[in-house]
Structure formats: structure tokens, C-alpha cells
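[1] here are the coordinates; sequence isn't available:
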């Protein structure tokens, strides 16, 4: 553990930003985990990378349940041990994790200030609370989830009054490093 985290606060004693990163099917991050780790180290932020209890997130298998409960416990554990800036908590995901991040993040917009969705397939929040900022990115040549899905999600959220940034990039079903860095930089504003 880095020495400046021993007290549960950042090096300056300030609360820490928290980024929660959700994987895609089979535990894949599309390269986003390395980018998020570099960002967390550079900015002195906390990075929480939970695993789904199966190959993907519970909602994709029939409804919210054990994964959501596990995520809740992981957040509680983190917040009990570290001084987290409650105005700077982001939920991010790739592929299935992006769909889960959108769904869970929109239901908990009072908790998450930002949602970052890389190659999402859908969103299905049971309710909506708060007004998190939303970043959606999708590869134009994505063979797994068509780019139109990301476009439609971003357009719908914009029409519903959310602050949305949408990026299409030349690439397939991955987290584009330049786009991911831009999304993470947005968290610092």
C-alpha cells in the first residue's frame, strides 16, 4: 500500500477520488484496467476493480442480485477504510460492465458523480436518482456490440437532460487508450 494511503487520506490529507471499474464478459477490461491504474497512481485516486460472481454481471443473467450486493459491500468496505471524496466517485465499465455501470450508476446518481461507459450494449436502470455526468465511447468497427448502440444510448441520455459526452473512435471492441485518458481526465474537472 502506498505510504500516503496509510491514513486513509491523500498525500495532502484531502479526500480521495474513487474510480470503480467493472469488467466485461469473462473478466475482460478491453485494456481499460491498465489505463485506469495509471490514472489512479498519477492522480492519487483509489481504484476499485470488483469481479462479478459469475462470468458477467447478474443483471445480464436475469436481474440485480448478488453482484449488486457485493458491489455495495465493496464500496462500504472502501469508504470505511479510506477518506473518499463523496463528490468524486465514478463508476466505469467495458462492454457488459459498461451496461452494468450505466444501469447501476443511473439508479445511484446521488452516489456517483460520473459514469464512464466503454462499448455499452444497453442500459436498464430500475429507477433513476441524481444527475451524474456520463461519458460514452464506442469503436466504429466493434464486431461484438454495434457502434449504433453506444450512439443511441448517448443520444437518449442527452435528450433526458443528462450531461453526456460521446466519442466514437476508429477501432473494434476495446477501450481506446486516447479516449479513455480523455474520459478519465474529465474526472479531474
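    That came through fine. Predicted model, so just to flag it, every value in this text is computed and none were measured.
[2] every contact and neighbour count from this point should use C-alpha atoms.
    Fine.
[3] the helix or strand residue 20 falls within - contacts with which helices or strands?
    Using DSSP states H and E, residue 20 falls within strand 16-22. Applying 3 or more Cα pairs under 8 Å, 6 or more residues apart in numbering; DSSP states H and E, we find strand 16-22 packed against strand 46-48, strand 84-94, helix 96-107.
[4] ok, 6 Å please
    Counting contacts by 3 or more Cα pairs under 6 Å, 6 or more residues apart in numbering; DSSP states H and E, strand 16-22 packs against strand 46-48, strand 84-94.
[5] got these as TSV, with mean neighbour count and distance to residue 18 columns?
    Below are the helices and strands packed on strand 16-22 laid out as TSV (neighbours: other Cα atoms under 10 Å; distance: least, Cα to Cα, whole Å):
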stretch	mean neighbour count	distance to residue 18
strand 46-48	20	5
strand 84-94	23	5
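[6] those: which one's closest to residue 25?
    Judged by Cα to Cα, the one of the helices and strands packed on strand 16-22 that comes nearest to residue 25 is strand 84-94, at 8.9 Å.
[7] hang on, the earlier thing: the strand holding residue 20: how far from the chain's middle?
    7 Å (Cα atoms, centre = their mean, to the nearest Å).
[8] what ranges do the strands span in the chain?
    Using DSSP state E, the strands of the chain run over 16-22, 46-48, 84-94, 114-118, 133-139, 164-169.
[9] nearest to residue 61, of those?
    strand 16-22 (15.8 Å).
[10] follow-up on the earlier one: output the strands of the chain in JSON lines; the columns should cover distance to residue 100.
    Formatted as JSON lines, the strands of the chain follow (distance: least, Cα to Cα, whole Å):
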{"stretch": "strand 16-22", "distance to residue 100": "8"}
{"stretch": "strand 46-48", "distance to residue 100": "15"}
{"stretch": "strand 84-94", "distance to residue 100": "7"}
{"stretch": "strand 114-118", "distance to residue 100": "9"}
{"stretch": "strand 133-139", "distance to residue 100": "13"}
{"stretch": "strand 164-169", "distance to residue 100": "17"}
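[11] take this one as well and set it beside the first:
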């Protein structure tokens, strides 16, 4: 259950209708009541339903390279398979989320070279709109697409259940924080490059969090975002690694490498 400080820190990054939508109580523990107004709670819309052990890989794994998953005619999700991936060994997976106005190809960009170097699978979905649903409204179609994309990946390749991370940049970083903390029983790590806030949702587990931000960021100013997000997460009991760097709204290669190295070491 988020503390009041964390909840207000998240809401403080929004204005107007977006603030009302994000702070209207969808962060309450246990989800919404069922249709009858009582009894069993409805599943929270931020919760992903698929897990690696619920799907068995079938058929031949895809060749190295980047492949569309065929889940949507427009703005499909992409799966990147690194070269030399052992066919008989479960691989780590990173769900990587693009920034506002981006697409699945852009979501791959910060981590693709490191994925090839370290043998990481990358799953890059695309938001249904210009940005992710919970950024300005509520959880919904983007969660559903990510759930379907994960199911597809789990059916194609063996995935290490102890090394499934979610990462993102800018709006994708905000979404990664909200989605990752809501699904801490699935995601082993949460990586947020220059986030703006944490979309409210009930939280599960305590995955470690990596946050980075440029001190000269003119898009999402660090003093109004990460410098509030990080202490609030620490107050809530999360292990947070925080890196500020000289620069603007970007992901420096050395910062991306540190985040990936932490994930790789966790499996060593």
C-alpha cells in the first residue's frame, strides 16, 4: 500500500483533468468491488495475468533479430532476439517502453546493443495512443496488449522467471514504475530512465528499482520528478539505485549499461 507521501508525490506531477483521473482512488488496495457492490474484488486494471509458468514454449524459437508479434495491424509489439541465444537455456527478458510520441522501434533503441552483448530478450510494445494509458487517464488497453505480448513471448522462448525486468524512458519510465510496482511478483527489476511520476495502482512485492535523470533535463525537471519519486519509494521500503548525470532528457550509454549490468549480475 503506497504511503500518503508517495501518493501525493505521484499526483503532484499532474494537472487538471489528468490529475483528477490519476488521483481519483484507483490506487486503493485490493481493486474495485464486484458488480454487486460487495463480495469478491474485481482484478485491478494494472495487474498483468500471464506468468512464465502458465505458458509452455512450442515450436521452433525465432531467429536472432527483431520480429513483429502480429498482435495489432498498427503499432505492433516487437520482440528482439539476441544472436547466440542458447536454445536450451531460459533467457532474461526486458519489457522496454518508449516515451511519448514514440513507437516500438524507439523503445528498443536504448537497450538493443546491450541486449545483443549480454543475451537479453527485449519485448517492446507500442502504446495504443500517443502515450501510455495511465499517464493521463487510467490503466486499460496498453496493459491488455502487454499481457498478450508477454503470453506470445512465453510461448516462443524459455524465459528466466527470476529475471524479467520492465524498463522505460520518459513517459515510458513513468509507466514502467507504475506497472512494475503493481506486478512485483512478475518483474524482478524496474528501470526508469527520466520518469515524471508514478501512476497510482495497488502494489505487489518489492522489486529493486533503478532510476536515472539528467540534471539539465528541460522536459521533466529533475527537482520536480526523480528527486521526489526516489525518496518516496525509499520511504515505502523499496531498494532504489539513483543516478543523476550531467545532461538533458536522454539515456547516456553508461547509465543504460549500469542498469543492464545489475540485471545480468542478478542471474550470475
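    Cool, the structure landed. Everything quoted here is computed from the prediction, not taken from an experiment.
[12] just to revisit the earlier point, what range does the strand holding residue 20 of the first structure cover in the second structure?
    Using TM-score structural alignment, strand 16-22 of the first structure lines up with residues 91-97 of the second structure.
[13] which residues sit against the matching stretch?
    Identification of contacts with stretch 91-97 of the second structure by Cα atoms under 6 Å, 6 or more residues apart in numbering yields 107, 120-124, 159-160, 163-168, 172.
[14] residue 82 of the first structure pairs with which position in the second structure?
    Using TM-score structural alignment, residue 82 of the first structure pairs with residue 157 in the second structure.
[15] so how far is residue 92 of the second structure from its match?
    10 Å (Cα to Cα, to the nearest Å).
[16] what do you get for residue 109 of the second structure?
    18 Å.
[17] counting neighbours, go ahead and name the busier of these two.
    residue 92 (22 against 14; other Cα atoms under 10 Å).
[18] do you know how far that one is from residue 165 of the second structure?
    In terms of Cα to Cα, residue 92 of the second structure sits 8 Å off from residue 165 of the second structure.
[19] what about the lengthiest helix in the second structure, how far off from the first structure?
    Among the segments of the second structure that qualify as a helix by DSSP state H, the longest is helix 141-156. When the first structure is superposed, helix 141-156 of the second structure averages 0.7 Å from its matched positions, counting by mean Cα distance after the TM-score superposition for the first structure.
[20] aligned to residue 147 of the second structure, what sits in the first structure?
    Checking TM-score structural alignment: residue 147 of the second structure goes with residue 72.
[21] how many neighbours does residue 262 of the second structure have?
    12.
[22] check residue 167 of the first structure too.
    Each residue near residue 167 of the first structure was counted by other Cα under 10 Å, and the total is 18.
[23] excluding residues flanking it in the chain, which one is nearest the residue nearest the centre of the first structure?
    In the first structure, the residue lying closest to the centroid (Cα atoms, centre = their mean) is residue 92, at 0.8 Å. Nearest residue to residue 92 of the first structure, sequence neighbours excluded (Cα to Cα, 6 or more residues apart in numbering): residue 116, at 4.4 Å.
[24] of all the strands of the first structure, which one is nearest residue 148 of the first structure?
    Of all these, strand 133-139 comes closest under Cα to Cα, at 8.6 Å.
[25] with the second structure overlaid, report how far the closest one is off on average.
    Mean for strand 133-139 of the first structure is 0.4 Å (mean Cα distance after the TM-score superposition for the first structure).
[26] which bit of the second structure covers that strand?
    Counting by TM-score structural alignment, strand 133-139 of the first structure corresponds to residues 208-214.
[27] so how far is the matching stretch from its chain's centroid?
    12 Å.
[28] count the residues that sit near residue 223 of the second structure.
    Neighbours of residue 223 of the second structure using other Cα under 10 Å come to 12.
[29] from residue 68 of the second structure, how far off is it?
    38 Å.
[30] and for residue 18 of the second structure?
    32 Å.
[31] same thing with residue 152 of the second structure?
    In terms of Cα to Cα, residue 152 of the second structure sits 11 Å off from residue 68 of the second structure.
[32] map residue 122 of the second structure onto the first structure.
    By TM-score structural alignment, residue 122 of the second structure lines up with residue 47.
[33] what do you get for residue 168 of the second structure?
    Using TM-score structural alignment, residue 168 of the second structure pairs with residue 93 in the first structure.
[34] verify the contact between its match and residue 117 for me.
    Yes. Shown here, residue 93 of the first structure and residue 117 form a contact pair, counting by Cα atoms under 6 Å, at 5.3 Å.
[35] on that earlier part again, post-alignment, the strand holding residue 20 of the first structure versus the second structure, mean distance?
    Relative to the second structure, strand 16-22 of the first structure is 0.4 Å off (mean Cα distance after the TM-score superposition for the first structure).
[36] that strand vs strand 84-94, what angle?
    Counting by axes from the mean of the first three to the mean of the last three Cα atoms, to 10 degrees, strand 16-22 of the first structure lies at 20 degrees to strand 84-94.
[37] what's the neighbour count on the match of residue 147 of the second structure?
    Using other Cα under 10 Å: residue 72 of the first structure sits among 12 other residues.
[38] one more: the one 4 residues further on?
    By other Cα under 10 Å, 11 other residues sit near residue 76 of the first structure.
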